[in-house]
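Participant: No letters, just coordinates:
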């Protein structure tokens, strides 16, 4: 699998699975009715931040990640990232490859750590992946997320020194 910078031409392939993931309301704090134009502007970042796609051997976009500074000013030395994998390619290492790529980017860009602000505690696959890559749960906001099936569940803040 190739991971490369995302382009505007990639958006039509990203949008269908991005939309489905957001509309499901299980893993992101985005509005469930997020429109395509807002989604594109929120996801396709410009430098110094970055958005990438994971591409299969046949050119199919398997997933995407955006990476950025978590805060501005005196907090801008901490990176953050978000990931979306097309559910058709779940369990094939796409998420892990994207996460490793973002960690490498953050390290080479001079960030001191990476922090995820809102990992839904019921997103056990993501929590397990992040922990396997050295992230720790710093704390959990109780009932910080309204899950469509599980009701109010916690949001983890996860952190990894680079």
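Facilitator: Yes, it's here. Remember, it's a predicted structure, so these values are computed and weren't measured experimentally.

Participant: contacts and neighbour counts: CA atoms only from here.
Facilitator: Will do.

Participant: Which residue ranges of this structure form strands?
Facilitator: All strands of the chain, identified by DSSP state E, fall at 2-5, 50-55, 61-69, 78-85, 113-120, 136-147, 151-161.

Participant: Report the angle between the third one and strand 50-55.
Facilitator: With axes from the mean of the first three to the mean of the last three C-alpha atoms, to 10 degrees as the criterion, the two stretches strand 61-69 and strand 50-55 enclose an angle of 160 degrees.

Participant: Just to check, residue 121 is in contact with residue 150?
Facilitator: No - using C-alpha atoms under 8 Å, residue 121 is not in contact with residue 150; the gap is 10.6 Å.

Participant: Between the two, which is the more surrounded one?
Facilitator: residue 121 (21 against 10; other C-alpha atoms under 10 Å).

Participant: ok, that one - contacts?
Facilitator: For residue 121, the contact set (C-alpha atoms under 8 Å, 6 or more residues apart in numbering) comprises 127, 153-156.

Participant: Out of those residues, which is nearest to residue 51?
Facilitator: residue 127 (21.4 Å; C-alpha to C-alpha).

Participant: Would you mind measuring from the closest one to residue 44?
Facilitator: 24 Å (C-alpha to C-alpha, to the nearest Å).

Participant: next, the one to line up against it:
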């Protein structure tokens, strides 16, 4: 993983971020985003009001994540994140690197906890990684997600104090 660099996203990263988001959103298996979302809509969803980072190796983007306040007011000390890894980068440790970076970023930014509001239960790789890093499943929304292949599946709320 030493050749992987995490940095803040820049405007010129739009094409690379879209290249990662498009197949994930189109598959409709992990995000509650219209599978037909266009580039402008996807980038607005991913970057609007959020702190966005990317993982790169030799100038190629391999992952992206965002961090944002989960709620306003009395809930503003809890953050939320979204993660996407490029298909070609699966198994390289990109997701773990982004999670570790996001946890440190969240602490540095003054958040006291991180919460994932809607983890599709069939996304077992993500669930396992989050649990290894101390996230608890604190809620289960029965059949809250309509998976294109598996039908109605549960969504999980996962939480970790920082």
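Facilitator: Cool, the structure landed. All values derive from a computational prediction rather than experimental measurement.

Participant: coming back round to it: out of the strands of structure 1, which is the most enclosed?
Facilitator: strand 61-69 (a mean of 24; mean count of other C-alpha atoms under 10 Å).

Participant: once aligned to structure 2, how far is that one on average?
Facilitator: Superposed on structure 2, strand 61-69 of structure 1 shows a mean distance of 0.4 Å to its aligned residues (mean C-alpha distance after the TM-score superposition for structure 1).

Participant: what range in structure 2 matches that strand?
Facilitator: The aligned range for strand 61-69 of structure 1 in structure 2 is 61-69, by TM-score structural alignment.

Participant: chain center to the matching stretch, what's the gap?
Facilitator: Mean-position distance between stretch 61-69 of structure 2 and its chain equals 6 Å (C-alpha atoms, centre = their mean, to the nearest Å).

Participant: Tell me, how many residues neighbour the spatially closest residue to residue 68 of structure 1 that is not a sequence neighbour?
Facilitator: For residue 68 of structure 1, ignoring the flanking residues on the chain, the nearest one in space by C-alpha to C-alpha, 6 or more residues apart in numbering is residue 49 at 4.6 Å. Here the number of neighbours of residue 49 of structure 1 (other C-alpha under 10 Å) works out to 17.

Participant: now swap in residue 49 of structure 2 and tell me
Facilitator: 12.

Participant: show me what contacts it?
Facilitator: Residue 49 of structure 2 makes contacts with residue 68, as judged by C-alpha under 8 Å, 6+ apart.

Participant: against structure 2, where does stretch 10-29 of structure 1 fall?
Facilitator: Going by TM-score structural alignment: stretch 10-29 of structure 1 matches residues 13-32.

Participant: quick one: buried residues of that stretch?
Facilitator: Going by neighbour count (16 or more other C-alpha atoms under 10 Å), the buried part of stretch 13-32 of structure 2 is 16-22, 24-26, 28-31.

Participant: any chance of the residues you listed in a markdown table, plus distance to residue 61 of structure 2?
Facilitator: Compiled in a markdown table, these are given as follows (distance: C-alpha to C-alpha, whole Å):
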| residue | distance to residue 61 of structure 2 |
| --- | --- |
| 16 | 6 |
| 17 | 7 |
| 18 | 10 |
| 19 | 9 |
| 20 | 8 |
| 21 | 12 |
| 22 | 14 |
| 24 | 15 |
| 25 | 17 |
| 26 | 19 |
| 28 | 22 |
| 29 | 22 |
| 30 | 20 |
| 31 | 20 |
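
Participant: just these now: which is nearest residue 91 of structure 2?
Facilitator: Nearest to residue 91 of structure 2, judged by C-alpha to C-alpha, of these is residue 20 at 15.4 Å.

Participant: okay but the closest one is in contact with residue 65, surely?
Facilitator: No - counting by C-alpha under 8 Å, residue 20 of structure 2 does not reach residue 65; the two are 10.8 Å apart.
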